[in-house]
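1. please work out how this folds:
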Amino acid sequence: MDARGPLCVGIDPHAALLASWGLNDDIPGLEKFSRTVVEALADSVAVFKPQAAFFERFGSKGIAVLEQTVADARAAGTLVVMDAKRGDIGSTMAAYAETFLSPSSPLFSDALTVSPYLGYGSLEPAVELARRSGAGLFVLALTSNPEGAEVQRAVREDGRTIGATMLGHLAAENAGAAPMGSFGAVVGATLGDLSSFDLDINGPLLAPGIGAQGATAADLPAVFGAAVRNVVPNVSRGVLKHGPDAAALRASATRFADEIRAAVSA
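-> Below you'll find the predicted structure:
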């Protein structure tokens, strides 16, 4: 992020976006979309976040496109956060972890989004494999969707919210790591003042919501406070809507990165 700018760009090839690019909602359209985004931005964007579901909906051929997209992005030196939001128990969670966090997998990514709502301990297979592989996790903690509050703001018997509990677990995972640990939280940039939560988990904070969801770069300091320098701001539609023109994609990504850098520095 220091070298390339503080920006994560989503790769979200949903049907409406493919249509706006003049592409068909099929495998050739998916391939063209993904290749264009990677070729336009891979040498200048710090992080890509492919949304696995938009590839999986095409079956095995769509997953093959996702494999190629991950390989091309990582070959260009861009970090890949696989947005798959996996969450299960035991051997099933271990299998999900191997899919995305094992270096021998064609879908090996630098980090994976995971859901802790079968209990944080259910993530242990992913935590352990991430440690062995030099990868990381982004755990859903305080998400930008309004429905998330039903679970994440619920109060436990000890008086802590579920979201705060997840942040506490992540802080424990990252204890002693320098400059920070590899176990991050997903915290929405649209949530307003989060000063009641301890966001200092010594790890990265993946922040969706900038652009189409209404948050701006200028909102980041107020939302994240002293933890703002650990934020990985994600923009998807705000950048992707400028395709398929590669120059327009690059210009949009550069503009967002400049705005974020200025806001965080201030």
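2. every contact and neighbour count from this point should use C-alpha atoms.
-> Will do.
3. run through who's touching the helix or strand hosting Pro28.
-> Under the criterion of DSSP states H and E, Pro28 resides in helix 27-41. Contacts of helix 27-41 from elsewhere in the structure, counted by CA atoms under 8 Å, 6 or more residues apart in numbering, are 11, 13, 18, 23, 55, 58, 61-62, 65, 69, 72-73, 240, 244, 246-247, 249-250, 253.
4. grab the nearest non-local neighbour of Ile260.
-> With sequence-adjacent residues excluded and distances taken as CA to CA, 6 or more residues apart in numbering, Ile260 is closest to Ala217, at 4.9 Å.
5. that neighbour reaches Pro208, doesn't it?
-> No: proximity of Ala217 to Pro208 does not meet the contact threshold set by CA atoms under 8 Å, at 11.2 Å.
6. Gly5 touches Ala257, doesn't it?
-> Yes: between Gly5 and Ala257 there is a contact under CA under 8 Å: 5.4 Å.
7. now do the strands in this protein.
-> Along the chain, the segments classed as strands by DSSP state E run 8-11, 47-50, 79-86, 111-114, 136-142, 183-187, 205-207, 231-235.
8. turn these into JSON lines, including mean neighbour count and distance to Ala266.
-> JSON lines is the format used below for the strands of the chain (neighbours: other CA atoms under 10 Å; distance: least, CA to CA, whole Å):
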{"stretch": "strand 8-11", "mean neighbour count": "26", "distance to Ala266": "20"}
{"stretch": "strand 47-50", "mean neighbour count": "26", "distance to Ala266": "23"}
{"stretch": "strand 79-86", "mean neighbour count": "22", "distance to Ala266": "26"}
{"stretch": "strand 111-114", "mean neighbour count": "25", "distance to Ala266": "29"}
{"stretch": "strand 136-142", "mean neighbour count": "26", "distance to Ala266": "25"}
{"stretch": "strand 183-187", "mean neighbour count": "27", "distance to Ala266": "21"}
{"stretch": "strand 205-207", "mean neighbour count": "25", "distance to Ala266": "18"}
{"stretch": "strand 231-235", "mean neighbour count": "25", "distance to Ala266": "14"}
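9. let's have those in JSON lines, adding distance to Met93.
-> Conversion of the strands of the chain to JSON lines gives the following (distance: least, CA to CA, whole Å):
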{"stretch": "strand 8-11", "distance to Met93": "24"}
{"stretch": "strand 47-50", "distance to Met93": "20"}
{"stretch": "strand 79-86", "distance to Met93": "8"}
{"stretch": "strand 111-114", "distance to Met93": "10"}
{"stretch": "strand 136-142", "distance to Met93": "13"}
{"stretch": "strand 183-187", "distance to Met93": "17"}
{"stretch": "strand 205-207", "distance to Met93": "22"}
{"stretch": "strand 231-235", "distance to Met93": "25"}
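10. once you drop chain neighbours, what's closest to Val235?
-> In space, and not counting its chain neighbours, Val235 is closest to Val9: 5.1 Å by CA to CA, 6+ apart.
11. who's in contact with that neighbour?
-> Under the criterion of CA under 8 Å, 6+ apart, the neighbours of Val9 are Val45, Val47, Phe48, Lys49, Asn234, Val235, Ser236, Val239, Ala253.
12. one more, for comparison:
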Amino acid sequence: MNFADQLVEAVRRKRNPVVVGIDPRPEELPGGFLDRFPGDRAGVAAALKAFGCDVLDVVAPLVPAVKFQSAFYEAYGPEGLAALHATVEHAKSRGAIVLFDGKRNDIGSTAEAYARAYLGKVPIGGAFEPPWHADAITVNPYLGTDGITPFVRVAAREQKGVFVLVRTSNASAREFQDLVADGKPLYRHVAEKLLTWGAGHAGESGYNLVGAVVGATYPQELAELREAMPGILFLVPGYGVQGGTAKDIAPAFDEHGLGAIVNNSRGITFAYERPHLAAQFPGNWQGAVEQAVRDMIQDLAANTSAGRLRD
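-> You can find the predicted model right below:
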């Protein structure tokens, strides 16, 4: 099944477009959590794995997808990557669609190697095996078509997805993305090229396996890009802690509540740090995480067409 169709089906099944971002930071783990593990790098990596799996046990029944930010695992070296791999496997065992947020990019055989690593298979003896079981990856378009087509080619072959950075949610995004060339800001050029990269890769849902990362923190541009890119799935970061609201995100959805998935990382995985949830769930950090997910689902349902997924 085309990746876009898989994602749309999962959103319909869970009746919401929420993506939980798993970005574990040792210093923000629940009180006493880190003390259960040895005080070396392997111990910290084991704690990250345990925490991520505990989060997944709460959120996987509620949301269609989860997103792993690889940097927080890579920081702990080989042990950290092993923890990431094990947590991804746990996510797949719980039925979640897995997005790998690595923002990879290169050209030629190197881009092909990245694509095979995260979306495809590599030769092992006389067979081919997938190193990772990610369903989609984020990619940086800065190097142009040479850096994107290997990912799209492998994704199409393996029924996976690619999310291209178009309009990111960070404060300094304007430094480059708003530069005007040939009468249009750079992010509009990327959006137009993305439509070319996705040509021929739409699924039965009408959405494409090549998606766009478009931040909630720039609502005017989000609405503009939604109109310019029909049939393109949006991965929307920036909701919650970064300042994006459900009303800001509303234009990203079609009339059926489809077309976008909305990421929330710190606001969910570290929900137990929020005073009202800490008071509501004393000594029960997973309860706080679950409530944060339910609150986000309700917020999107009340303020966007994603509420129609409940009909």
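13. TM-score for the pair, please.
-> Once the chains are laid over each other, their TM-score by TM-score structural alignment, normalised by the length of the first structure reads 0.91; 264 aligned residues with a CA RMSD of 2.2 Å.
14. now the helices for the stretch 51-200 of the first structure?
-> Read by DSSP state H, counting those that start in this stretch, the stretch 51-200 of the first structure holds these helices, from start to end of the chain: 53-56, 60-75, 90-101, 124-133, 149-152, 162-173.
15. re earlier: which residue in the second structure lines up with the residue nearest to Val235 of the first structure?
-> Structural alignment places Val9 of the first structure opposite Val20 in the second structure (criterion: TM-score structural alignment).
16. for Pro61 of the second structure, see how far away its match is.
-> Shown here: Val20 of the second structure relative to Pro61 of the second structure, a distance of 12 Å by CA to CA, to the nearest Å.
17. and Pro219 of the second structure, by the same measure?
-> Note on Pro219 of the second structure: its distance to Pro61 of the second structure, by CA to CA, is 30 Å.
18. of these two, which one has the most company?
-> The residue with the greater number of neighbours, taking Pro219 of the second structure and Pro61 and applying other CA atoms under 10 Å, is Pro219; the counts read 20 against 12.
19. find the nearest non-adjacent residue to the counterpart of Leu142 of the first structure in the second structure, please.
-> Taking TM-score structural alignment, the alignment pairs Leu142 of the first structure with Arg167 from the second structure. Leaving out its chain neighbours, the residue that sits closest to Arg167 of the second structure by CA to CA, 6+ apart is Val214, at 4.6 Å.
20. then Met82 of the first structure?
-> Take Met82 of the first structure and drop its neighbours on the chain: the residue closest to it by CA to CA, 6+ apart is Leu112, 4.8 Å away.
21. which residues does that neighbour contact?
-> Listed by CA under 8 Å, 6+ apart, the contact partners of Leu112 of the first structure are Val81, Met82, Asp83, Ala84, Lys85, Phe100, Leu101, Gly136, Leu137, Phe138.
22. for Phe58 of the first structure, same thing?
-> Shown in contact with Phe58 of the first structure (CA under 8 Å, 6+ apart): Asp26, Ile27.
23. cool, and the one 3 residues further on?
-> For Lys61 of the first structure, the contact set (CA under 8 Å, 6+ apart) comprises Ile27.
24. alignment lookup: it to the second structure.
-> Taking TM-score structural alignment as the criterion, the aligned counterpart of Lys61 of the first structure in the second structure is Glu79.
25. distance of the residue mapped onto Leu220 of the first structure from the second structure from Ile124 of the second structure?
-> Counting by TM-score structural alignment, Leu220 of the first structure lines up with Ile249 in the second structure. For Ile249 of the second structure, the distance to Ile124 of the second structure under the criterion CA to CA works out to 44 Å.
26. which one's more surrounded, these two?
-> The residue with the greater number of neighbours, taking Ile249 of the second structure and Ile124 and applying other CA under 10 Å, is Ile249; the counts read 28 against 9.
27. wait, what's in contact with that one?
-> Going by CA under 8 Å, 6+ apart, Ile249 of the second structure touches Ala216, Pro219, Leu222, Val236, Thr304.
28. now render those as JSON lines, adding distance to Asp254 of the second structure.
-> Formatted as JSON lines, the entries for the contacts of Ile249 of the second structure read as follows, by distance: CA to CA, whole Å:
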{"residue": "Ala216", "distance to Asp254 of the second structure": "16"}
{"residue": "Pro219", "distance to Asp254 of the second structure": "15"}
{"residue": "Leu222", "distance to Asp254 of the second structure": "13"}
{"residue": "Val236", "distance to Asp254 of the second structure": "14"}
{"residue": "Thr304", "distance to Asp254 of the second structure": "10"}
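29. in the first structure, which of those still touch?
-> Of the contacts of Ile249 of the second structure, the ones still in contact in the first structure (both residues aligned by TM-score structural alignment, their matches' CA atoms under 8 Å) are Ala216, Thr304.
30. pick the one among the contacts of Ile249 of the second structure closest to Gly147 of the second structure.
-> Using CA to CA, Val236 is the member of the contacts of Ile249 of the second structure that lies nearest Gly147 of the second structure, at 22.1 Å.
31. more neighbours: which of Ala217 and Pro208 of the first structure?
-> Between Ala217 of the first structure and Pro208, counted using other CA under 10 Å, Pro208 has the larger neighbour count: 24 against 19.
32. how close does the counterpart of the more buried one in the second structure sit to Ser205 of the second structure?
-> Pro208 of the first structure maps onto Pro237 in the second structure, with residues paired by TM-score structural alignment. Pro237 of the second structure is 23 Å from Ser205 of the second structure, where distance means CA to CA.
33. before we move on, what about Val59 of the second structure?
-> Distance of Val59 of the second structure to Ser205 of the second structure, given as CA to CA: 25 Å.
34. swap in Glu221 of the second structure?
-> Glu221 of the second structure sits 25 Å away from Ser205 of the second structure, taking CA to CA as the criterion.
35. equivalent analysis for Val190 of the second structure, please.
-> On the measure of CA to CA, Val190 of the second structure and Ser205 of the second structure end up 23 Å apart.
36. what do you get for Glu89 of the second structure?
-> From Glu89 of the second structure over to Ser205 of the second structure the distance is 27 Å, taken as CA to CA.
37. and if you look at Lys103 of the second structure?
-> Relative to Ser205 of the second structure, Lys103 of the second structure is positioned 26 Å away (CA to CA).
38. what's the answer for Pro185 of the second structure, then?
-> When Pro185 of the second structure is compared with Ser205 of the second structure (using CA to CA), they lie 30 Å apart.
39. try Leu195 of the second structure
-> With distances taken as CA to CA, Leu195 of the second structure is found 16 Å from Ser205 of the second structure.
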